[in-house]
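Undergrad: Structure of the sequence below:
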Amino acid sequence: MNRRKPLPVDPIAEAKRQWTAHGWGNAATGMSAVTSVMRTQQLLLGRIERTLKPFELSFARFEMLRLLAFTREGRMPLASVISRLQVHPTSVTNTVNRLVRDGLVKREPHPEDGRAALVSLTPPGRDLIERATVSLNEVFVDPGLSDEDTTELVRLLARFRKQAGDFADPTPQPEPL
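TA: Next comes the predicted model:
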């Protein structure tokens, strides 16, 4: 996983020490948590980008293609893509434009809403996303933690995301009559 020589000291632990030494001890643990998550994101994104590079895909392009491939017909309204990917509409539009340019998706008119557009996976897009997913699953199979630690990390981060308003528990459905 690590492609460079490790640093002789953990810079986040040193930053925490400095935070405390400078009178910010009440914020030191939180600073350590935030910067640890951010650094971990950089490390994981680096692995993902190296894995997707042979497919000429960024993670944003991968997510878009994978989302479409998960649908029954390989297409969905652009507004739904924006909502599901939780990305700014301009970023989604730019990603779609590049995927259209590369022949991996196409835009189609919405059959019921003349103001809306559908994004559809093309056969070359479907082939590429299936091959890229096989490679990326090698990263997901071994994210760098034990299965128990990975499960606990997902639980902790989900709790954080929920408390931050990222998602809500689904509303219970009524029992069938």
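Undergrad: C-alpha from now on. contacts and neighbour counts both.
TA: Will do.
Undergrad: How about stretch 32-40, which residues are buried there?
TA: By neighbour count on 16 or more other C-alpha atoms under 10 Å, the buried set for stretch 32-40 is Ser32.
Undergrad: quick one, helices of this structure?
TA: 11-21, 25-52, 59-70, 78-85, 89-101, 123-141, 147-163 (DSSP state H).
Undergrad: Out of those, the one nearest Pro109 is which?
TA: helix 78-85 (10.5 Å; C-alpha to C-alpha).
Undergrad: Could you also give me the structure for this next sequence, so I can compare it with the first?
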Amino acid sequence: MIFCSMKNLNVVTWTTMISCFGVRGKADEVLNLFEKMKVLGFKPNSVTLTGILASRSHLGLITQSKKIFNSIRSSYDGQNVPSASVWGALLGGSSVHRNVETGEVAVRHLFEMEPKNASNYVALCSIYDSRGMWKDASLVRLKVRRLRLDKTPGFSCILLGSEALIIVLVCTI
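TA: Reported below is the predicted structural model:
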């Protein structure tokens, strides 16, 4: 309701709504907003495009994600080279849905753009592991060791009254 009542919409407000719908799994609303945004003359940025791709790929709509991705590449001047976040959204969706082919395409670009980002290697290993492709996963792990990459462990903090419970998640590749 707030979005609809705003008088000064801009790419940030449109992107925020697109991302919120995407997080809530409302993929059709994401595309409707995207189309309306374009009709009204707002040019999406890489964050907008990441939100759109993430919403589609995380719901398993990999084929649609590829179509959108390819249309984005051909439609927007200055964005012909997708950012790492756009490739990362495609890789994330591929990882969730165990899509080796799309994951390998995305990660190839990410390796060029972010050769020291261990998260990309972890995602690729996850895809290979989920499909029983042990040899491919081992080769990726070997490359990580050769490059001496470290994956920063994640952690969560839960407050229980005045006590804090910290959970550290160690990721080994």
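Undergrad: Report the TM-score for the pair.
TA: For these two chains in superposition, a TM-score of 0.28 is obtained (TM-score structural alignment, normalised by the length of structure 2); 82 aligned residues with a C-alpha RMSD of 5.1 Å.
Undergrad: related to what we said a few turns ago, quick check: which of the helices of structure 1 is buried the most?
TA: Among the helices of structure 1, helix 59-70 has the highest mean neighbour count (mean count of other C-alpha atoms under 10 Å), at a mean of 19.
Undergrad: Tell me the helices and strands packed up against that helix.
TA: helix 25-52, strand 75-77, helix 78-85, helix 89-101, strand 117-121, helix 123-141 (3 or more C-alpha pairs under 8 Å, 6 or more residues apart in numbering; DSSP states H and E).
Undergrad: Could you export the helices of structure 1 as TSV, including distance to Arg107 of structure 1?
TA: Output for these, formatted as TSV (distance: least, C-alpha to C-alpha, whole Å):
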stretch	distance to Arg107 of structure 1
helix 11-21	45
helix 25-52	24
helix 59-70	12
helix 78-85	9
helix 89-101	7
helix 123-141	13
helix 147-163	32
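Undergrad: Which one, of those, ends up nearest to Glu108 of structure 1?
TA: helix 78-85 (10.0 Å).
Undergrad: which residues sit against the closest one?
TA: 63-64, 67, 88-89, 92, 116-119 (C-alpha atoms under 8 Å, 6 or more residues apart in numbering).
Undergrad: Could you do stretch 129-138 of structure 2 as well?
TA: 98, 124-126, 128.
Undergrad: Farthest-apart pair in those, please.
TA: Taking C-alpha to C-alpha, no two of the contacts of stretch 129-138 of structure 2 sit farther apart than Arg98 and Cys125, at 10.6 Å.
Undergrad: residues in contact with Gln64 of structure 2?
TA: 56-57.
Undergrad: Could you check the host helix or strand of it and say which residues are buried?
TA: Using DSSP states H and E, Gln64 of structure 2 sits within helix 62-75. Neighbour-count burial for helix 62-75 of structure 2 flags 62, 65-66, 68-69, 72 (criterion: 16+ other C-alpha under 10 Å).
Undergrad: Give me the residue at the spatial middle of structure 2.
TA: Centroid check for structure 2 by C-alpha atoms, centre = their mean gives Ala89 as the closest residue, at 1.7 Å.
Undergrad: so how many other residues sit close to the nearest residue to that one once chain neighbours are set aside?
TA: Excluding its sequence neighbours, the residue lying closest to Ala89 of structure 2 (C-alpha to C-alpha, 6 or more residues apart in numbering) is Ala54, at 5.0 Å. Counted by other C-alpha atoms under 10 Å, the residues lying close to Ala54 of structure 2 total 29.
Undergrad: Tell me if Ala54 of structure 2 really is in a helix.
TA: Yes - counting by DSSP: H, G, I helix; E, B strand; the rest coil, Ala54 of structure 2 falls inside a helix.
Undergrad: ok, it - contacts?
TA: Counted by C-alpha under 8 Å, 6+ apart, Ala54 of structure 2 has contacts 22, 89-90, 92-93.
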